[in-house]
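J.: After the sequence you'll find the predicted model.
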Amino acid sequence: MSNHQNLLGEQRRALIVDEVRRHGGVRVNELTRRLNVSDMTVRRDLDAPARQGLLEKVHGGAVPASEASTCEPGFEATSSLEPGAEEDIARVAAAMAVPGSAVALSGGTTTYALAHRLLDVADLTVVTNSVRVADAFHTAQRPGGAAEGRPGAPTVVLTGGVRTPSESLVGPVADQAIRSLRFDLLFLGVHGISVEAGLSAPSLAEAETNRRLVRSARRVVVVADHTKWGTVGLSSFARLDEVDTLVSDAGLPGGAREALAEYLPNLVVAGEAADPPEARA
């Protein structure tokens, strides 16, 4: 969608429904940019198709009807929706990685942004169940890549498994590989985070693989922009008190910060903290 500011309400709503069906979900802030209308207009435009059963409104956007907790938008559908926030989060999180350590990265657009930052950390062993994250490291080390010839290039291990719409690998094969490993630090992207449900995923298989990642890590750092707050997926896989640090962005509401502070040892708001927490072995 582009240059649609002069569209009538019915035309905008039809385009929104089409976007939801094609991409598996949309976010309000993305629609305001693409349609060049206000946040309030987009939310009103979502009301009619929601009443008609054409889509279902969720925190921050909409998904196909009856798929609110199980809908998993594809990687392209969620990439670049919060690019500034993701870059801020990636910059702060990368400072937590210790050269020579073993780190794990789950799937997601924020961990993908973080992967590019971790290229500057020497001698990492990186385990990931994300095809996109693994590609980021391998592409950078190819001839002409950003890290070509750089000393201390990371060793990257990609788990096997069944590919999800977000291009993560999940299921028994991934779970078995992760079960046998131990990480100094896990950078975990999430589908949703809330006080009631903790960390959640849109499928049982993805939840189980994430659960295995959490159990294999000495420290768990969740990297999640503010739009993930209040979203609840089909299956919870970790409590908030199992998280060592949450790195989010300045869009995180004050009420969310207060609620999270009761459960998390460390809440870091990228773009507001003068200095990121020092990396710890």
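T.: Right, received. Where do you want to start?

J.: going forward, measure contacts between C-alpha atoms and count neighbours the same way
T.: Will do.

J.: Can you tell me how far residue 205 is from residue 174?
T.: Between residue 205 and residue 174 the computed distance is 10 Å (C-alpha to C-alpha, to the nearest Å).

J.: more crowded one of those two?
T.: Shown here are residue 205 and residue 174; by other C-alpha atoms under 10 Å, residue 174 has more neighbours (25 against 19).

J.: ok, now which ones touch that one?
T.: Neighbouring residues of residue 174 by C-alpha atoms under 8 Å, 6 or more residues apart in numbering: 129, 159, 160, 161, 209.

J.: Can I take it that it is in a helix?
T.: Yes. Under DSSP: H, G, I helix; E, B strand; the rest coil, residue 174 sits within a helix.

J.: what about residue 44, neighbour count?
T.: By other C-alpha under 10 Å, neighbour count at residue 44 equals 13.

J.: What's the biggest helix in this structure, counting residues?
T.: helix 9-23 (DSSP state H).

J.: in that one, what's buried?
T.: Within helix 9-23, the residues that count as buried by 16 or more other C-alpha atoms under 10 Å are 12, 13, 15, 16, 17, 19, 20, 21, 23.

J.: which residues sit against it?
T.: For helix 9-23, contacts defined as C-alpha under 8 Å, 6+ apart pick out 1, 4, 25-26, 31, 35, 45-46, 49, 54-55, 62-64, 73-74, 77.

J.: Comparison target, given below:
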Amino acid sequence: MSDNQNLLAEQRRALILDEVRRRGGVRVNELTRRLRVSDMTIRRDLDALARLGVVEKVHGGAVPVAEASSYEPGFEVKSALELTAKEDIARAAAPMAAPGSAVALAGGTTAYVLAKQLVEVPDLTVVTNSVRVAEVFYGAQRSAPGGGSRPRPGAATVVLTGGVRTPSDTLVGPVADAAIRFLHFDVLFLGVHGISVEAGLSTPNLAEAETNRQFVRSARRVVVLADHTKWGTVGLSSFASLDQVDAMVTDAGLPERARVEIAEHLPELIVATAADGTADN
């Protein structure tokens, strides 16, 4: 299968998942007409989404999986969701990291995608509690001329906090909190499980909530990275209110009514467009 076919499948499954969540269920025959693909293709898409644990197959279609506010999917599951949106968000957010600045990347799959963009920004100091994010920067150093035995000029200085590892490969707990508490960042890039007017930023993991609070307190500028599916979602524990957020970067799938509501509560909303990396403010 070509890369283009893979991309089309990922986009199609994202559309199906949006439809399932919006309507509370879908039928195979409706999806075949709407997406103009075969019955077999839709059934394979539903099988893939069911394996990720985000839909439940029923006779003739699928329904959403009811998620408790304390449910936290693993990194691999989250990585497979809204991949195109995360890439658009990462391209729009990357220019916010100025060369030579100190940035923090809290754990999450969108921060992981952003890290791949930031490896080209010279002289960054990167503090992260994400094992996957740290691996992106270490991998870039190893692939540089010289085999990674000596950091390339301008390579990022990476500080990985200690802590207890969560299902999303994020390090949390007292060790991580202590490492972050006395640091100061020019900008924090923060992925979230959910964001809403009432609950602010939230996560299903109590220890991660406290670590995220430390990140927010230590940052001069807080930038939330959240695809359109995160708006209106509420996790078990809130860790920041919207008035603590300086900017939100999201994707073009965010409905207009949500954009208006967010703009009323945040100083800056950036809606990333397609793969050219441009954005609407």
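T.: Received the coordinates, thanks. All values derive from a computational prediction rather than experimental measurement.

J.: Please work out the TM-score for the two chains.
T.: Scored by TM-score structural alignment, normalised by the length of structure 1, the superposition of the two chains gives a TM-score of 0.77; 240 aligned residues with a C-alpha RMSD of 3.2 Å.

J.: just to revisit the earlier point, quick check: helices, which of the contacts of helix 9-23 of structure 1 are part of them?
T.: Applying DSSP H to these, the entries found in helices are 31, 35, 45, 46, 49, 77.

J.: From residue 4 of structure 1, how far out is the first one?
T.: What that stands for is residue 31 of structure 1. Distance from residue 31 of structure 1 to residue 4 of structure 1, by C-alpha to C-alpha: 10 Å.

J.: more neighbours, those two?
T.: residue 31 (22 against 15).

J.: For the stretch 51-200 of structure 1, which segments count as helices?
T.: Assigned by DSSP state H, counting those that start in this stretch, the stretch 51-200 of structure 1 shows helices spanning 75-78, 83-94, 109-118, 131-141, 172-179.

J.: Nearest approach to residue 257 of structure 1 belongs to which of those helices?
T.: When those are compared by C-alpha to C-alpha, helix 83-94 sits nearest residue 257 of structure 1, at 15.6 Å.

J.: how about residue 270 of structure 2, what's its partner in structure 1?
T.: If you follow residue 270 of structure 2 across to structure 1 using TM-score structural alignment, you land on residue 268.

J.: A strand includes its match, no?
T.: Yes. Residue 268 of structure 1 forms part of a strand when assessed by three-state DSSP.

J.: what residues are up against it?
T.: Residue 268 of structure 1 touches 245, 246, 247, 248, 276, counting by C-alpha under 8 Å, 6+ apart.

J.: shouldn't the second one be in contact with residue 226?
T.: So the one you mean is residue 246 of structure 1. No. Counting by C-alpha atoms under 8 Å, residue 246 of structure 1 does not reach residue 226; the two are 10.9 Å apart.

J.: who has more neighbours, those two?
T.: Taking other C-alpha under 10 Å, residue 246 of structure 1 and residue 226 do not tie; residue 246 has more neighbours (25 against 21).

J.: That one: what secondary structure?
T.: Under three-state DSSP, residue 246 of structure 1 comes out as strand.

J.: Show the contacting residues for it.
T.: By C-alpha under 8 Å, 6+ apart, the contact list for residue 246 of structure 1 reads 221, 222, 223, 224, 264, 266, 267, 268.

J.: what's the burial count for the fifth one?
T.: When you say that, I think you mean residue 264 of structure 1. Residue 264 of structure 1: 16 neighbours (other C-alpha under 10 Å).

J.: still on that earlier bit, point out the one among the helices of the stretch 51-200 of structure 1 that comes closest to residue 198 of structure 1.
T.: For the helices of the stretch 51-200 of structure 1, the distance to residue 198 of structure 1 is smallest for helix 109-118, at 18.6 Å, taking C-alpha to C-alpha.

J.: which residues touch the equivalent of residue 124 of structure 1 over in structure 2?
T.: Aligning on TM-score structural alignment places residue 124 of structure 1 opposite residue 124 in structure 2. Residues near residue 124 of structure 2 by C-alpha under 8 Å, 6+ apart: 98, 99, 100, 101, 102, 103, 154, 155, 156, 157.

J.: separation between the residue lying closest to the last one once chain neighbours are set aside and residue 74 of structure 2?
T.: Here the nearest residue to residue 157 of structure 2 in space, its sequence neighbours aside, is residue 125; by C-alpha to C-alpha, 6 or more residues apart in numbering that works out to 4.7 Å. When distances are taken as C-alpha to C-alpha, residue 125 of structure 2 and residue 74 of structure 2 turn out to be 27 Å apart.

J.: These two - which one has more neighbours?
T.: Each of residue 125 of structure 2 and residue 74 has its neighbours counted (other C-alpha under 10 Å); residue 125 has more, 19 against 14.

J.: Count residues in the vicinity of the closest residue to residue 122 of structure 2 other than its chain neighbours, would you?
T.: Nearest non-adjacent residue to residue 122 of structure 2, counting by C-alpha to C-alpha, 6+ apart: residue 154, 4.5 Å away. When neighbours are defined as other C-alpha under 10 Å, residue 154 of structure 2 has 14 of them.

J.: Map residue 154 of structure 2 onto structure 1.
T.: Matched across to structure 1, residue 154 of structure 2 falls on residue 152, judged by TM-score structural alignment.

J.: Many thanks, have a good one.
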